[in-house]
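Undergrad: no sequence on this one, just coordinates:
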């Protein structure tokens, strides 16, 4: 095994501490890029290294800071770094200092080929079909089209958040109408809060897999899975199937509590897929203040596939 590969021992301990909502992207330049929610929720940092393991020691670079007031001035959450049409984009959620829970998705753009250089330009809000609480946006490409998936409060406001999908007309514009992929319905999705959030996309074995996180951000937090055929019309709700049971839950024996809000990356040779997710090393957390507990660490584990080509995370 190459020394840069993830081992069984690596899976038993945090990869990088105090980095909730971890997003890791392996770029064509050979670097692994890493961004996450900073514990202070006041800025966006990126790191890079030649291996996933190396991200722990990589020096963070602050590329953007929150505004003093108004939009983008509070709760800077869950940034994701994407490379689309030869430009870099950061998608992130943010509230207002005067209204911290007015959370929406915002976009930054950098035309430099090196995201550690150049200027990060604010492209504005990723405008949804209706205006409500919106966060955890990810984007992906399939068959030459780009799609966004995000969590948002439904117009009926019967849940904290559901998952939606839309094709994109540009890296910072959605096409309407949008498609609801899933709403919290099972017991494991409704513990503490009725939540579907933190989507991540994995394209393998002729399918599009979307993992997502459910329930409150304590030890009940867990991961669910949706899938569709890669040739299907992804904007049709009937193209998607939702598993009735979670695919990753708290592992008390391993000391990993509330796993979720993941991303996917690969080994350098592309032969092994990795799940990068956050979790706490303890169960006890006050639900009222769980989001302000800084000890959601990034963890990593190898993904295997079953006989039907589905990813196995447990």
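TA: Ah, there it is. Note that the structure is a prediction, hence the values are computed from the model and not measured. Numbers count the residues shown, from 1 in each chain.
Undergrad: C-alpha from now on. contacts and neighbour counts both.
TA: Will do.
Undergrad: What count of nearby residues applies to residue 40?
TA: A count of nearby residues for residue 40, using other Cα atoms under 10 Å, gives 12.
Undergrad: Also residue 188?
TA: By other Cα under 10 Å, the burial measure for residue 188, its neighbour count, is 22.
Undergrad: Wait, a strand at it?
TA: No - per DSSP: H, G, I helix; E, B strand; the rest coil, residue 188 lies outside any strand segment and is helix.
Undergrad: Could I get the contacting residues of the closest residue to it other than its chain neighbours?
TA: Nearest non-adjacent residue to residue 188, counting by Cα to Cα, 6 or more residues apart in numbering: residue 215, 6.6 Å away. By Cα atoms under 8 Å, 6 or more residues apart in numbering, residue 215 lies in contact with 188, 189, 190, 191, 192, 193, 194, 195, 196, 221, 222.
Undergrad: mind running it again at 6 Å?
TA: By Cα atoms under 6 Å, 6 or more residues apart in numbering, the contact set of residue 215 is 189, 190, 191, 193, 194, 195, 221.
Undergrad: The second one: neighbour count?
TA: As a burial measure, the neighbour count of residue 190 was computed by other Cα under 10 Å and equals 20.
Undergrad: Most widely separated two among the contacts of residue 215?
TA: The most widely separated members of these, counting by Cα to Cα, are 194 and 221 (11.0 Å).
Undergrad: who's more crowded, the two?
TA: Between residue 194 and residue 221, residue 221 has the larger neighbour count (other Cα under 10 Å), namely 26 against 22.
Undergrad: quick one: the more buried one from residue 286, how far?
TA: Distance, residue 221 to residue 286, by Cα to Cα, to the nearest Å: 14 Å.
Undergrad: Could you do residue 101 as well?
TA: In terms of Cα to Cα, residue 101 sits 19 Å off from residue 286.
Undergrad: so where does the spatially most central residue of the chain fall, helix or strand?
TA: Note on the chain: the residue nearest the mean C-alpha position is residue 198, at 4.6 Å, using Cα atoms, centre = their mean. Using DSSP states H and E, the element containing residue 198 is strand 196-204.
Undergrad: Summarise which helices and strands that strand is packed against.
TA: Strand 196-204 is packed against strand 207-214, with contacts defined by 3 or more Cα pairs under 6 Å, 6 or more residues apart in numbering; DSSP states H and E.
Undergrad: Pull the residues that contact the strand it packs on.
TA: Taking Cα under 6 Å, 6+ apart as the rule, strand 207-214 contacts 189, 195-202, 221-230, 260-261.
Undergrad: try it against this one:
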């Protein structure tokens, strides 16, 4: 029987949109949004509890001007086909002065074994089916095909962002026609803002699961769930199912608010699934939630029931 791991939350302070990738070298690699939104930092540790004090390096900084100069959001580190990649969203500083979010998605690549020490090269913008606000790209491989899920504003659809899925010809290029996976349609997805964003993929028990986050980034932020059969054509929108209710939300009891923008990993013994997410220790009292750095990265085990994930409550 495997030993139950106890995580000392938060595992990393003041890091929203936490992404953890456990590599074959035995390290957990971590990145997330850094307050000020002007850099990408990567950490690593042999344990999740060790990430707060673990090795760290700033691997990329925002440009002085142009479309990659401001609001560097939600980086994700992946190891794909022998190289490291970080996907992130960025905007132009001239746009942020007018309080207009016009993010696009970008990717950088590192060929070295240790991504904290290697040189990162810019591969450019992830070009989608149209030029509009887009962010929170994540990549995954399934049945020898590489896919990309992201959030984007569709001018013809009410709301702030929807989730899309596309196949990739390489880790920085989409191919074919994208599939619209989900739009904000339920009340819990439309509090403050109508948002579907922050996707994370997990393949278990014959299904492909995609979690995502909805509503504003304050205490109303919460997680939803999509799933499809692992043998289905994932690019067929009708193959996907959607939970009508959130699967992870604020806990007054634990004083953890706005949990979301998650990733998945495995426990140190490799036996248990771990949910990585951010949450706030208090509700937003005033100001823009994005300006408050009190979103902290947290880890907790979750279990399965009838082939579906049960995340419980933040604790």
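TA: Arrived safely. It should be emphasised that the depicted structure is a prediction, and the values quoted were computed from it without experimental measurement.
Undergrad: sorry, back to before: next one: the strand holding residue 198 of the first structure to chain centre, how far?
TA: 7 Å (Cα atoms, centre = their mean, to the nearest Å).
Undergrad: what about that strand, how far off from the second structure?
TA: Once fitted to the second structure, strand 196-204 of the first structure is off its aligned match by 0.5 Å on average (mean Cα distance after the TM-score superposition for the first structure).
Undergrad: quick one, that strand and strand 207-214 angle?
TA: For strand 196-204 of the first structure against strand 207-214, the angle by axes from the mean of the first three to the mean of the last three Cα atoms, to 10 degrees is 160 degrees.
Undergrad: tell me which residues in strand 196-204 of the first structure are buried?
TA: 196, 197, 198, 199, 200, 201, 202, 203 (16 or more other Cα atoms under 10 Å).
Undergrad: Check stretch 244-253 of the first structure too.
TA: Under the neighbour-count criterion of 16+ other Cα under 10 Å, stretch 244-253 of the first structure has 246, 247, 248, 249, 250 buried.
Undergrad: Pipe the residues you listed into CSV and attach secondary structure and distance to residue 279 of the first structure per row.
TA: Formatted as CSV, those follow (DSSP: H, G, I helix; E, B strand; the rest coil; distance: Cα to Cα, whole Å):
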residue, secondary structure, distance to residue 279 of the first structure
246, coil, 15
247, coil, 15
248, strand, 11
249, coil, 10
250, coil, 9
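Undergrad: Residue 301 of the second structure: what's its closest spatial neighbour, skipping adjacent residues?
TA: Excluding its sequence neighbours, the residue lying closest to residue 301 of the second structure (Cα to Cα, 6+ apart) is residue 274, at 4.5 Å.
Undergrad: is it true that that neighbour touches residue 263?
TA: No - applying Cα atoms under 6 Å as the test, residue 274 of the second structure and residue 263 come out as separate, 8.6 Å apart.
Undergrad: Residue 293 of the second structure contacts residue 14, doesn't it?
TA: Yes - using Cα under 6 Å, residue 293 of the second structure is in contact with residue 14, at 5.5 Å.
Undergrad: Going by residue numbers, what spans are helices in the stretch 201-315 of the second structure?
TA: For the stretch 201-315 of the second structure, helices defined by DSSP state H, counting those that start in this stretch do not occur.
Undergrad: quick one: contacts for residue 239 of the second structure?
TA: Shown in contact with residue 239 of the second structure (Cα under 6 Å, 6+ apart): residue 228.
Undergrad: helix/strand/coil for the aligned residue in the second structure for residue 71 of the first structure?
TA: With TM-score structural alignment as the criterion, the equivalent of residue 71 of the first structure in the second structure is residue 67. The three-state assignment at residue 67 of the second structure reads coil, by three-state DSSP.
Undergrad: any idea how far the residue nearest to residue 67 of the second structure when sequence neighbours are not counted lies from residue 111 of the second structure?
TA: Using Cα to Cα, 6+ apart and skipping the chain neighbours, the partner closest in space to residue 67 of the second structure is residue 92 (4.2 Å). Residue 92 of the second structure sits at a distance of 28 Å from residue 111 of the second structure (criterion: Cα to Cα).
Undergrad: Mind checking which of those two has more residues around it?
TA: Of the pair residue 92 of the second structure and residue 111, residue 92 is the one with more neighbours under other Cα under 10 Å, namely 23 against 15.
Undergrad: mind checking what the more buried one lines up with in the first structure?
TA: Match for residue 92 of the second structure (TM-score structural alignment): residue 96.
Undergrad: Surely its match touches residue 73?
TA: Yes - using Cα under 6 Å, residue 96 of the first structure is in contact with residue 73, at 5.0 Å.
Undergrad: What is the aligned counterpart of residue 20 of the second structure in the first structure?
TA: In the first structure, residue 20 of the second structure lines up with residue 24, judged by TM-score structural alignment.
Undergrad: ok, that match touching residue 34?
TA: Yes - the criterion here is Cα under 6 Å, and residue 24 of the first structure meets it with residue 34 at 4.6 Å.
Undergrad: Looking only at neighbour counts, state which of these two leads.
TA: With neighbours defined as other Cα under 10 Å, residue 24 of the first structure and residue 34 compare such that residue 24 has more, 27 against 24.
Undergrad: Which of the helices or strands spans the more buried one?
TA: Per DSSP H and E: strand 20-26 holds residue 24 of the first structure.
Undergrad: so how far is that strand from its chain's centroid?
TA: Put simply, strand 20-26 of the first structure sits 7 Å off its chain's centre (Cα atoms, centre = their mean).
Undergrad: Have a look at how far, on average, it is from the second structure.
TA: By mean Cα distance after the TM-score superposition for the first structure, the fitted strand 20-26 of the first structure averages 0.3 Å away from its aligned residues in the second structure.
Undergrad: Run through who's touching that strand.
TA: Contacts for strand 20-26 of the first structure (Cα under 6 Å, 6+ apart): 32-37, 78, 80, 261, 263, 265, 278, 296-297.
Undergrad: No further questions, thank you.
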